[in-house]
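Peer 1: Dropping a prediction and its sequence here:
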Amino acid sequence: MTGPPDLIRAAGCVLWRRAPGPGGLEVCLVHRPKYDDWSHPKGKLKQGESPLAAAVREVGEETGHHCVPGPPLPTAHYRTGGRPKVVHYWAAEATHGHFTPNREVDRIRWLPPAEARARLTQLRDRELLDALLTTLHRVDGA
């Protein structure tokens, strides 16, 4: 990967699971008390770590859930603290796990897509949710 020397590299997942009822899908959002926001699980890459490995690790650390990564989703590019940031995302199906609140993430919510979309703080996270739904729709062939 190339980029400016001050580039922040991160990765995450739009975590989903099958659910009973209309739509049959729930999305996991994380609440970060430091920013008082709702977003998808994500975090910075460790030295020598691939973006996909970082995304799966961050899901586990932030949500307590294991996941099976699926198709890539759009990459987010933005500035934070005056520095450029790139975040690679994947769709990921939750398999099992249990959330334990921590300093970085104090709450998670499993929500139907429309409720998740309304709760997400950033527009770019809403766009990722839309991309997930489009991707899953294509995969299911519906």
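Peer 2: Perfect, thanks for sending it.
Peer 1: okay, CA-based contacts and neighbour counts for the rest of this
Peer 2: Fine.
Peer 1: and R9, how many neighbours does it have?
Peer 2: For R9, the count of nearby residues is 19 (other C-alpha atoms under 10 Å).
Peer 1: okay, now the one to match up with it:
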Amino acid sequence: MSSSNDIPVQAAGCVLWRRSPMDGELELCLVHRPKYDDWSHPKGKLKRDEDARTCAVREVAEETGYTARLGARLPTLRYPAQGRPKEVHYWAAEAVSGAFTSNDEVDRILWLPPTAARNRLTQPRDRTLVDALLAALHLT
């Protein structure tokens, strides 16, 4: 018999990108979460009766202040988190409008070129999403 600890926590997020206002080059948005002191892609847990796509867009807005236009589906990451399995569903997403305001969850964001973003990400598993985004945007 399985316990509720065996059921994966469902979450969703985006690899948020834009064209640099300075030179038109690709930039990715990373969020800094003071609770964990880490750099990651914007993501969060699904609310009751919420689908992953809706969650991904909501989390981007909450954590970055930007409106995201979802693009290609990216790999789902699976890993243990606080003693439970977790599944995070990701999409490529273009930032179409908005501006960042510091909040309880995220105190800073960075817009970085892909190589710098890959190097800044705290978790190695998140780095694979940078490569997946580049492939989805046909930039590899």
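Peer 2: Thanks, I have the structure now. All figures in this text were calculated on a predicted structure; none of them were measured in a lab.
Peer 1: where do the strands sit along the second structure?
Peer 2: For the second structure, the strands defined by DSSP state E occupy 9-19, 26-33, 38-40, 43-45, 66-81, 84-98, 108-112.
Peer 1: Output those strands as TSV; include the columns distance to D131 of the second structure.
Peer 2: Formatted as TSV, the strands of the second structure follow (distance: least, C-alpha to C-alpha, whole Å):
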stretch	distance to D131 of the second structure
strand 9-19	10
strand 26-33	12
strand 38-40	15
strand 43-45	18
strand 66-81	10
strand 84-98	11
strand 108-112	14
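Peer 1: The ones you listed: which one's closest to L139 of the second structure?
Peer 2: The closest of those to L139 of the second structure is strand 26-33. By C-alpha to C-alpha, the value is 9.7 Å.
Peer 1: Go through the strands of the second structure and pick out the most buried.
Peer 2: When the strands of the second structure are scored by mean count of other C-alpha atoms under 10 Å, the highest mean neighbour count falls to strand 9-19 (a mean of 23).
Peer 1: average distance between it and the first structure?
Peer 2: The superposed strand 9-19 of the second structure is, by mean C-alpha distance after the TM-score superposition for the first structure, a mean 0.3 Å from where its aligned residues fall in the first structure.
Peer 1: quick one: the counterpart of P112 of the first structure in the second structure from A68 of the second structure, how far?
Peer 2: Under the alignment (TM-score structural alignment), P112 of the first structure pairs with P113 of the second structure. Distance from P113 of the second structure to A68 of the second structure, counting by C-alpha to C-alpha, to the nearest Å: 18 Å.
Peer 1: closest one to R125 of the second structure among the strands of the second structure?
Peer 2: Closest among those, using C-alpha to C-alpha: strand 66-81, at 7.6 Å.
Peer 1: quick check: angle from the closest one to strand 9-19?
Peer 2: 140 degrees (axes from the mean of the first three to the mean of the last three C-alpha atoms, to 10 degrees).
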